[in-house]
Structure formats: C-alpha cells, structure tokens
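> model the structure of this input:
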Amino acid sequence: MRSNYLFTSESVSEGHPDKVSDQISDAIVDLFLSKDPEARIACETLTTTQLVVLAGEIRGRGIMDESGNWAPGVREEVEATVRETVKRIGYEQDGFHWETLRFENNLHPQSAHIAQGVDASGNKDEGAGDQGIMFGFACDETPDLMPATLYYSHKILERMAADRHSGAAPFLEPDTKSQVTLRFENGKPAAATAIVVSTQHGKGYDEGDKEAELHAYVKSVVADVLPADLLGDETVYHINPTGSFEIGGPDGDAGLTGRKIIVDTYGGAAPHGGGAFSGKDPTKVDRSAAYITRYLAKNIVAAGLATRCTIQLAYAIGVSKPLSLYVDTHGTGTVGDDAIEAAIGRIEKLGNLTPRGIRTHLGLNKPIYAKTAAYGHFGRKAEGDHFPWERTDLADDLKAALA
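Below is the predicted model:
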C-alpha cells in the first residue's frame, strides 16, 4: 500500500437522474415486499423528460400471477408509488413534474427457468439468484469505517438536500454532484486539496450577488461537514464550474437504474463486482451478498483485527453455498487472513453465507430499501430494521472463533 497520495471520490444527490431511477426501483421493491416477503423483483427504471418507464420481472402473492395479471389495485399502487417518490425528491419542474409526467409500466412475470433454479424444492436449498462476485470493504478513516473521500462527498450532498427540503436554501434544486480529493500522509487523510460541487439552482444564481451567495453557501456546508484540520490554503473549490445549471434532473439527462454503483459502494477505494443493487429483491446476491461482505469487513475492522479489509464472495446461479470466500486485510491484520476466513466459516449464525442464511441473519425480507437508494448503501446508521449490515454485533463472534 502507498502511504502518501491523492485520492478522489464522488457522490450524486437524490435528484440526479440515475438516483431518481434507483429510488423509484427500490420504492417498488419495498411496495412488493410489503405484500409478500418472498416476492421476486427485478425492477429497472428509465427517467427522462416528463417520462418514467418501468421494466423487469416480478413474482409474488397478491402482486401478479403467472399469466401477468395484476392483483386488484396493485397496478394503480405502482403508479402512485412512482409519483410519490418523484414528489418526495422535489421535482415540480416543467421538464419533470411528479403530477404531470407520463408513466409506463412494463413489468411482467419472472421467467419460470430462473425460478426453478432459485427456489428451494425437495432436498434442494434455495439457490443464488444469479452468478457473480461481490465485494465488501471497511477501513478506519471515518467513524463509520468508510473511505473518507466518499464519506465526505455523501455528507455534503445530504446536508444540501436537507437545507433544500427545509427551505434554508431555497435557491437549490434537486440535481447535485460532489467530489472530494484528499491528500493522504502515512495512509491517513491529511488535507482536502479539491472540493467540487455542481448544483442545480434557481434562476439568476449564476451571476452577480446571487452567484456569490450560492458559492458562500456551498463553502459553509463544506466547512460544517469536513473536519477543520483538513481545510486550508491548499483547498481549491470548484463550484458550478460550467456556469449555469438550471436545467437538471431527468430533463437534463436521462437516468437509469444501476449506473451509480461506485457511488453506492466505496467510491473507488475498493473493488466492485459489477452488479447493481437497486430494484432487486434480496434473493439476488448482487444485493444481499454485497451487504453481508460489508457487514463482515466492518466487523473485522470494528473487532480490531485489521484497520483495512476487503472481502469477496462468489456464487453460481441456482447453487446455495458460495464458491469462494476471500479476505484481504492489506497487511494491517493482527492475525492471518486465512485464519479470518476459517473463523467466518465457524460462525453458525451466518448460515454458511447461503442466500437464505444471509437474508435470515440480516433480516432482509422487509421493505427497507428505499432509504438505501441515495447517499450510499454503506456507512449509514443501523436503525430499527434499516441498514442491518452496518451493525457491529459480529465482532465478539469473530474474536471467539479465532480464540
């Protein structure tokens, strides 16, 4: 590992067109899981000027039958959920308005060939919903054990969105992006060298006193979010560097579910297996295995077994047990990585890391996903049923398994 370097991560707000799509897809996941905890859902969303399109495959009691017939009232609930999601984000613009946008629902029944591989039957345990590799990561750069560059990028946008919703910053519109570059010394954040914020704004906030007000506001948010010792003379700000940003969101650029997977995970500080999360029920290991690998990596760091940890799991469609488990503590481990791998295998409550074992341990068959679809799936507070993969309740089990 290098000790001294610059590293950058970006985030995008809830109003970014791709994130609008992610939030709609996950709102549909929550709607269907609230009706049937064993529902199968793969919901993709396209957003563009005054249009939202849903496509994908679903199956579940009280939702849709095998012939594609909707249960009474559910089709209407789907459209209402879409419009309410757009409204909550804050889009009431001529080019994208929750009430007047056109809506297309192209969801259809799940393939029977996929179902036969995934469902449990006879002596066969439930299999993974697809093949793939999933990565989890944790490090000690922030209190939530996340990469600092991504953590602060998210926090800037969360604060700006809160101010927009509360009316404290009425000149802000929903579509915003941030980027944070930190200089690391001896592997630790030492200084912020560049802060980039591009935010959609009201008319007139691209020149004169109003532009100055916007710039001053952004700098005040950064000062509140980042530790004071990271900001100084070497910090360069790029605030709306292209100038005007009045046309944004799906009106300015089409959005698709699953295009912000690096924003969703670790900001480029760790590998990504390639699969998106939003729009998928937890039988899809793209989602559930990514959550359990984060859970394992975070607990390894929280237990003091390492200061940095990457974990990989691999699955085959229709096969219940993972094909491989890989642990890398990047030379920071207090015990061998192979010993940690063996310890994980000895913890019975993890259910051998099968899809059902993961869902049971983390309690994933619940409508808990809409909150994940903006500002990252990781580094969030575990509250009630939400973000259970952020708990550090496995630390003692890991220590015991290594004893």
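
> please count neighbours and contacts with C-alpha atoms only from this point.
OK.

> just checking, residue 313 touches residue 323?
Yes: the criterion here is CA atoms under 8 Å, and residue 313 meets it with residue 323 at 7.4 Å.

> more neighbours, the two?
Ranked by neighbour count (other CA atoms under 10 Å), residue 313 and residue 323 place residue 313 first, with 22 against 13.

> run through the residues that contact the more buried one.
For residue 313, the contact set (CA atoms under 8 Å, 6 or more residues apart in numbering) comprises 133, 134, 135, 289, 293, 322, 323, 324, 325, 326.

> just how off-centre is the strand or helix carrying it within its chain?
Assigned by DSSP states H and E, residue 313 belongs to strand 308-315. Offset of strand 308-315 from its chain centre (CA atoms, centre = their mean, to the nearest Å): 17 Å.

> over to stretch 214-226?
Using CA atoms, centre = their mean, the offset of stretch 214-226 from its chain centre is 24 Å.

> tell me where the stretch 51-200 of the chain has helices.
74-89, 112-118, 148-166 (DSSP state H, counting those that start in this stretch).

> name the stretch among those that sits most buried.
Counting by mean count of other CA atoms under 10 Å, helix 148-166 has the highest mean neighbour count of the helices of the stretch 51-200 of the chain, with a mean of 22.

> that one - contacts with which helices or strands?
strand 5-12, strand 172-185, helix 208-225 (3 or more CA pairs under 8 Å, 6 or more residues apart in numbering; DSSP states H and E).

> mind giving me the packing neighbours of the last one?
The contact analysis (3+ CA pairs under 8 Å, 6+ apart) places helix 208-225 against helix 148-166.

> what's the angle from the helix it packs on to strand 5-12?
30 degrees (axes from the mean of the first three to the mean of the last three CA atoms, to 10 degrees).

> make sure residue 325 is indeed in a helix.
No: with DSSP: H, G, I helix; E, B strand; the rest coil as the criterion, residue 325 is strand rather than part of a helix.

> am I right that it is in contact with residue 315?
No: using CA under 8 Å, residue 325 is not in contact with residue 315; the gap is 9.9 Å.

> those two: which has the busier surroundings?
Neighbours per residue (other CA under 10 Å) separate residue 325 from residue 315, with residue 315 holding more: 25 against 17.

> wait, isn't that one in contact with residue 135?
No: with contact defined as CA under 8 Å, residue 315 does not count as touching residue 135 (11.9 Å).

> could you find the closest non-adjacent residue to residue 269?
Nearest residue to residue 269, sequence neighbours excluded (CA to CA, 6 or more residues apart in numbering): residue 147, at 6.6 Å.

> same question for residue 247.
Using CA to CA, 6+ apart, the nearest residue to residue 247 is residue 200, at 7.1 Å.

> correct me if wrong: the one you found contacts residue 178.
No: the pair residue 200 / residue 178 is not scored as a contact, 11.8 Å apart, by CA under 8 Å.

> elements contacting whichever strand or helix holds residue 293?
Using DSSP H and E, residue 293 sits within helix 285-302. In this structure, helix 285-302 packs against strand 132-139, strand 308-315, helix 355-362, helix 395-402, with contacts taken as 3+ CA pairs under 8 Å, 6+ apart.

> and this one, so I can compare the two:
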Amino acid sequence: MSRRYLFTSESVSEGHPDKVADQISDAVLDAILERDPNPARARVACETLVKTGAVIVAGEITTDAWVDLDELVRGVICDIGYTSSDVGFDGSTCAVMSLIGKQSSDIAQGVDREAPEKQGAGDQGLMFGYATNETEVLMPAPILYAHRLVQRQSEMRKERILPWLRPDAKSQITFRYEDGRIVGIDAVVLSTQHDPDIEYNHLREAVMENIIMPVLPKEWLDTCPADNIHINPTGKFVIGGPVGDCGLTGRKIIVDTYGGMARHGGGAFSGKDPSKVDRSAAYAGRYVAKNIVAAGLADRCEIQVSYAIGVAEPTSILVET
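A predicted model of the protein is given here:
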C-alpha cells in the first residue's frame, strides 16, 4: 500500500518585518567582519526590533571596527523598498536606537583561543543540517518553491513589472507525496502587500500570471484544484511591514532552514559571528548532509551536532539517512 501525505512549508519576503530585522542584524555583522582588522576575533550577537517609525538594534559586540550604525540601518531599509511613509515605513526618517554592549568576559575566556581549531563554542546547543535529492539544489521542494515565490514577488516589484506591489509578502505551498516522492501540489497561498488603488481581480490575475505560473512547475501546478490557490485571501493587504506587525530577529527559523521537513535545534542565524554554533554548526551540518546526498549515498540525510560552551569539539554527532 502506498503512503500518501501532504506537506506544507512557508516563506516570507525581504519586506516582511521579521526579515527586515534579520537583514539589519546581518548587515551589522557583515560590516564588522569586513572592516575589523582581525575579523576572526570579532564577536557579534546582534538583535533588531522594527515597529512603526522605529528601529532598535541591541546585543553584544566586541570589535575594533567602526560602523556607522545609523547609516547602515537606513540603507538596509531603503534597499528593501521602505522609502516613504506612503508605504508605511521610511528608512530615511525612522528613529534608530542602539543598545549594544560588549561580549561578556566570562564567555570570551572560554571561546577565544590563539589556534582557530581550539576555539571554544560560543554557547551550548544542538543544531541540524539536512539535504534531500528531491530538487536540484538538494533542498526540500516545499520550502524551495515557497522561497522562489517571494523572490519572484520581489523581482516583479523592483523591476516595476507590477509597480503596485509593496515589499511585504508571504507564501505557502502544500505538496502531495506518495511513497516519499512528489506527485503534485495541493494548495498555494500567496499574500502580497499592494497599493490601495489596485482592484482585487486585477491583482489576482496579475499575481497568477507573473508570479505563480512562472515559478511552479506546470506538471505539479496543474494538479492543484483552482479553489486551493489563495491569492490575498483576505481581499486586501495594504497595511504591511513594520506598521502592520512588529519585526524581530530570529523569528523565522523554519523559513531560514528546511521549512519543517527536518528538525531544528531552536537557534537563529542572523546577526551571529561564526563562534556562535547556532549558525556555523548548522551550516557545517548542511554541508555534510548535502555531500552525502550528492554522492548518491542516500536520498535524504539529516545531521545533528551538539556543543558545550567553551569546548571546541562537539559533544555528540548523529547521522541519519
């Protein structure tokens, strides 16, 4: 008997408030790693909160680099597309507040080492890496195509092909599986922020033709019932971004990994330097899993590693195929 099931993953656009926060935190990290004369010794744990007219950047940073935080934050927000109060948020005029201190010396004494291979983990925790051969990039199809939908939404907006689009958007796709293999798509959800004067039927048709159909493979999309394709299902999405919802760094950890197809240790990625194993060990786990699948040794592979703070070697390693 075949095993049939549905599996769903979601993604969010660069203009989603949580992703705005992630991008600001990562921009701070990137600037420090680029400008610090000894980037291997830089320590960054940067968190961001965005809400109507305001950005708060907080955390612990130890570096010899100088970063103009105000200019950096405003640049990220404007690059995303929040450049006017008409769209609900303006990177040029919003308030930017910094609440940044140095990394605790108690942590530093267990992490910093002269030899890189002796560097201790910045915290305890467990991390996962995963790969599957169901797509060419060895990622699960639900999260891959959910990402591609919001990436396409951003392209259509920035290239002015659909000029009434605004930065905030979310996608969600349900795939139909039989015996572990994809046989079709069962549902598609795409919610995109838009200008107030766009008529709903025109929006729905344009999104279908310019975003959904070019992204999703025809042989799968054709299996999806028309009633299961939900485009802005509330009928209106004008208020979005940090005005519509408070954004925080690290609140989209499943979007950032495998869409729920693999397990997650709970730690976020954004704003963390490589001493934070939440990020670096998860990346290493993905690298190992991907090579195992790419070599044809398994159809799917999940790696778990765990660490103790201040200890260089993992406390455990698990490989499941």
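
> for residue 48 of structure 1, which of the helices of the stretch 51-200 of structure 1 is the nearest?
helix 74-89 (12.3 Å; CA to CA).

> check which helices and strands the closest one is in contact with.
On the basis of 3+ CA pairs under 8 Å, 6+ apart, helix 74-89 of structure 1 makes packing contacts with helix 17-35.

> what lines up with residue 110 of structure 1 in structure 2?
Mapped onto structure 2 by TM-score structural alignment, residue 110 of structure 1 lines up with residue 103.

> quick one: its match and residue 63 touch, right?
No: Residue 103 of structure 2 is beyond contact range of residue 63, at 9.7 Å (criterion: CA under 8 Å).

> any common contacting residues for these two?
Joint contacts of residue 103 of structure 2 and residue 63 (CA under 8 Å, 6+ apart) are residue 43.

> so between the two, which is more surrounded?
Set residue 103 of structure 2 next to residue 63 and count neighbours by other CA under 10 Å: residue 63 wins out with 20 against 17.

> just to check, that one is in contact with residue 31?
No: counting by CA under 8 Å, residue 63 of structure 2 does not reach residue 31; the two are 10.8 Å apart.

> surely residue 157 of structure 1 meets residue 176?
Yes: the pair residue 157 of structure 1 / residue 176 is scored as a contact, 7.2 Å apart, by CA under 8 Å.

> list the contacts for the residue nearest to residue 235 of structure 1 when sequence neighbours are not counted?
Leaving aside its chain neighbours, residue 235 of structure 1 sits nearest to residue 193 (4.3 Å; criterion: CA to CA, 6+ apart). If you count contacts by CA under 8 Å, 6+ apart, residue 193 of structure 1 has them with 181, 182, 183, 234, 235, 236.

> tell me the secondary structure for the residue most central in space within structure 2?
Nearest to the geometric centre of structure 2 sits residue 256, at 3.6 Å (CA atoms, centre = their mean). Per three-state DSSP, the secondary structure class of residue 256 of structure 2 is coil.

> residue contacts, the alignment partner in structure 2 of residue 164 of structure 1?
With TM-score structural alignment as the criterion, residue 164 of structure 1 lines up with residue 157 in structure 2. Residue 157 of structure 2 sits next to 163, 164, 165, 166, 167 when contact means CA under 8 Å, 6+ apart.

> how much space between residue 157 of structure 2 and residue 213 of structure 2?
Distance of residue 157 of structure 2 to residue 213 of structure 2, computed by CA to CA, to the nearest Å: 16 Å.

> repeat that for residue 141 of structure 2.
16 Å.

> list the buried residues of stretch 94-104 of structure 1.
Buried positions in stretch 94-104 of structure 1, judged by neighbour count with 16 or more other CA atoms under 10 Å: 95, 96, 97, 98, 101, 103.

> out of those, which one sits closest to residue 398 of structure 1?
Residue 398 of structure 1 lies nearest to residue 98 out of those, by CA to CA, at 47.6 Å.

> so which of the helices and strands packed on helix 285-302 of structure 1 is the most surrounded?
Highest mean neighbour count among those (mean count of other CA under 10 Å): strand 132-139, a mean of 26.

> mean deviation (superposed) between that one and structure 2, please.
Average distance, strand 132-139 of structure 1 versus aligned residues of structure 2 after superposition (mean CA distance after the TM-score superposition for structure 1): 0.4 Å.

> what does that strand correspond to over in structure 2?
Strand 132-139 of structure 1 maps onto residues 125-132 of structure 2, going by TM-score structural alignment.

> distance between that stretch and the chain's centre?
Stretch 125-132 of structure 2 sits 15 Å away from the centroid of its parent chain (CA atoms, centre = their mean).

> what's the average distance for the strand holding residue 313 of structure 1 when superposed on structure 2?
Mean deviation for strand 308-315 of structure 1: 0.4 Å (mean CA distance after the TM-score superposition for structure 1).

> tell me, that strand lands on which residues of structure 2?
Residue span in structure 2 matched to strand 308-315 of structure 1, by TM-score structural alignment: 300-307.

> ok, now stretch 250-258 of structure 1?
Aligned using TM-score structural alignment, stretch 250-258 of structure 1 spans residues 242-250 in structure 2.

> how about that stretch: buried residues?
Of the residues in stretch 242-250 of structure 2, those buried (16+ other CA under 10 Å) are 242, 243, 244, 247, 248, 249, 250.

> residues touching residue 126 of structure 2, list them.
With CA under 8 Å, 6+ apart, residue 126 of structure 2 has these contacts: 265, 266, 278, 304, 305, 306, 307.

> identify, from those residues, the entry nearest to residue 23 of structure 2.
residue 278 (17.0 Å).

> okay, now the aligned residue in structure 1 for the closest one: neighbour count?
Mapped onto structure 1 by TM-score structural alignment, residue 278 of structure 2 lines up with residue 286. Residue 286 of structure 1 is flanked by 27 other residues according to other CA under 10 Å.

> residue 327 of structure 1 versus the aligned residue in structure 1 for residue 179 of structure 2, what's the distance?
Per TM-score structural alignment, the equivalent position to residue 179 of structure 2 in structure 1 is residue 186. Noted for residue 186 of structure 1: a distance of 23 Å to residue 327 of structure 1, by CA to CA.

> give me the more crowded residue out of these two.
residue 327 (24 against 11).

> circling back to that earlier point, keep only the contacts of residue 193 of structure 1 that stay in contact in structure 2.
Retained in structure 2: 181, 182, 183, 234, 235, 236, out of these (criterion both residues aligned by TM-score structural alignment, their matches' CA atoms under 8 Å).

> list buried residues within the residues you listed.
181, 182, 183.

> does the last one really touch residue 8, like I thought?
No: applying CA under 8 Å as the test, residue 183 of structure 1 and residue 8 come out as separate, 9.1 Å apart.
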